[in-house]
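>>> predicted coordinates and the sequence they were generated for:
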Amino acid sequence: MTPTGHLPVLVVRHVTWEGPHRILRAFDDRPVHLVDTLPAGAALPPVDTVAGAVFMGGPMSANDTDRLPQLAAEITWLRQAVAADVPVLGICLGAQLIARALGARVYPAATKELGWAPIDILDDTDPLLGALAPRRTVLHWHGEILDPPPGSAVLARSAQTACQAFRVGNAWGMLFHPEADRELLDEWLAEPSMAAEAEQVHGPTAAHRLRADADAAEPELLATTDAMFAAFATRIAAHADRYVAGTTA
């Protein structure tokens, strides 16, 4: 029998600067299998060989499957994972890929949502998003939005976006970036393409504004999002236990 702790968490990264950051701290006792599907062209492992998965963001569109066929492979993998009840967390592009895997539409927003702004939690009993209830200021950095997948529960909204987070079974999609803090923001602003995008939205003082807002949000944000990541790690452990016991497909 395979020890449950040996089943890894799959982390899918689309660009090197958009990694899992603080999410990984919740998995200190479990191996992590990091896959760079786009920069390295690596293949995803079979769904039944992982305890759970985290799909991160990126500047490309979830609709770019013709130009980036690796995204089509991710969508297929996510559809299989949701059907198998594998715990999945999708952040930004990751959420959009889950939505597409489940038949929902991903499309350009009227304007980019970029910066620190509050989200309202619509279900304070949700195992993950409940930790952020009733309202939490988080980092947004996306130009596309999504329709809730069929059968999903919408868990959060912002003033600009009706569906900021959703859940289907053991899969959660979040357009916002719960992993972000001042440290990660500084890394993003050191990436020329990210800094340029921020200036397009907020002008030449974008970096100063984003850093100041990060410092203001961080004291309450870190504890609540860490609790959310810990709750997701608990779901992963439970799934691994069921799988090794032979009760999960």
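Structure received. All values derive from a computational prediction rather than experimental measurement. Numbers count the residues shown, from 1 in each chain.

>>> going by C-alpha atoms from here, please, whenever you check contacts or count neighbours.
OK.

>>> ok now the biggest helix by length in the chain, how far from the chain's centre?
Determined from DSSP state H, the single longest helix within the chain is helix 206-244. Here the centre of helix 206-244 is set off from its chain's centre by 10 Å, with Cα atoms, centre = their mean, to the nearest Å.

>>> packing partners of it?
Under the contact definition 3 or more Cα pairs under 8 Å, 6 or more residues apart in numbering; DSSP states H and E, helix 206-244 sits against strand 106-121, strand 135-146, helix 182-189, helix 192-202.

>>> for comparison:
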Amino acid sequence: MLNLDHLPDIVYAIQHVSFEDLGSLEDTFYQLGFRVRYFEAGVDDLKKAFEYKGLTIILGGPVGVNEIQDYPFLQSEIDLLKVRLEKHLPTLGICLGAQLIASALGSKVFAGHTKEIGWSKLQLESTENNLLSPLSNIPVLHWHGDTFDLPDHTILLASTEHYPNQAFQLGTNILALQFHIEVEADALEKWLIGHTTELRQAQIDIQKLRQDNQIYAPALTSPTKQIIENFMKKIII
């Protein structure tokens, strides 16, 4: 059994839309002896989650970092996240969460030249002890239209053909992934329903996306668990 006694036994997760949850990560945390508590952005007071000394995960969603005028809670998230990152508290960002981390670290977040929605492999950087090495030659789910400049003092971990900055790490405690490692084979349907307008506007083949999910998602569970275990055992509190 992996020894993670140095970490508080609850993982906090911030959701921006109800159907984008921890997915397979939730089972991983339970297996490792952690409990999970969700916070809803725009509804709940997120101060407790951002000041938490244990692991806080910021999940994805359809809103964009730069939509602060319409969604003022985003500014509060960024402000709280800046303080959290300055304290180097354990933080994992996925998709929108990664973009919020990039913004809080002072990098520009902007609309990309194309929607990147679908399954494809990553180009992993030849960084020593790359946390994402378990994903070598394994497709992951991409679902974003925005991207970001690589923040200062971070280590680039992965790229794709369309977007050079797909994942980065800051020290031992902060990990940002623009793609989704948490998606499950039997749970993508709620994404297809919830994001139907975006999918049709982007002219995504929904049937193919569903079929690809059934093919690729099961193979993602094991390397995802390995990534989380490796990340958490290196966290310094």
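Looks like it came in fine. These numbers come from a predicted model, not from an experiment.

>>> got the angle between the longest helix of the first structure and helix 182-189?
Counting by axes from the mean of the first three to the mean of the last three Cα atoms, to 10 degrees, helix 206-244 of the first structure lies at 110 degrees to helix 182-189.

>>> what's the most buried one of the helices and strands packed on helix 206-244 of the first structure?
Greatest average neighbour count among these goes to strand 135-146 (a mean of 21), per mean count of other Cα atoms under 10 Å.

>>> name the residues that touch that one?
Residues outside strand 135-146 of the first structure that contact it (Cα atoms under 8 Å, 6 or more residues apart in numbering) are 61, 92, 96, 99, 104-109, 111-121, 161, 163, 175-178, 180, 217, 221.

>>> and with 6 Å instead?
Outside strand 135-146 of the first structure, the residues that touch it by Cα atoms under 6 Å, 6 or more residues apart in numbering are 105-109, 112-121, 176-177.

>>> can you check stretch 70-86 of the second structure too?
For stretch 70-86 of the second structure, the surrounding residues in contact (Cα under 6 Å, 6+ apart) are 42, 68, 104.

>>> select only the buried ones of those in ChimeraX?
Buried residues within the contacts of stretch 70-86 of the second structure, by 16 or more other Cα atoms under 10 Å, are selected in ChimeraX with:
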select :42,104
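
>>> of the contacts of stretch 70-86 of the second structure, closest to Thr56 of the second structure?
Among these, Ala104 lies closest to Thr56 of the second structure (Cα to Cα), at 15.0 Å.

>>> counterpart of that closest one over in the first structure?
Aligned by TM-score structural alignment, Ala104 of the second structure pairs with Ala101 of the first structure.

>>> quick one: contacts for that match?
Neighbours of Ala101 of the first structure in contact, by Cα under 6 Å, 6+ apart: 75, 79.

>>> any idea how far it is from Pro20 of the first structure?
For Ala101 of the first structure, the distance to Pro20 of the first structure equals 21 Å [Cα to Cα, to the nearest Å].

>>> and Ser152 of the first structure, by the same measure?
Taking Cα to Cα as the measure, Ser152 of the first structure falls 24 Å from Pro20 of the first structure.

>>> among those two, which residue is more densely surrounded?
Neighbours were counted for Ser152 of the first structure and for Pro20 using other Cα atoms under 10 Å; Pro20 has more, 22 against 16.

>>> give me the distance between that one and Pro178 of the first structure.
Pro20 of the first structure sits 10 Å away from Pro178 of the first structure, going by Cα to Cα.
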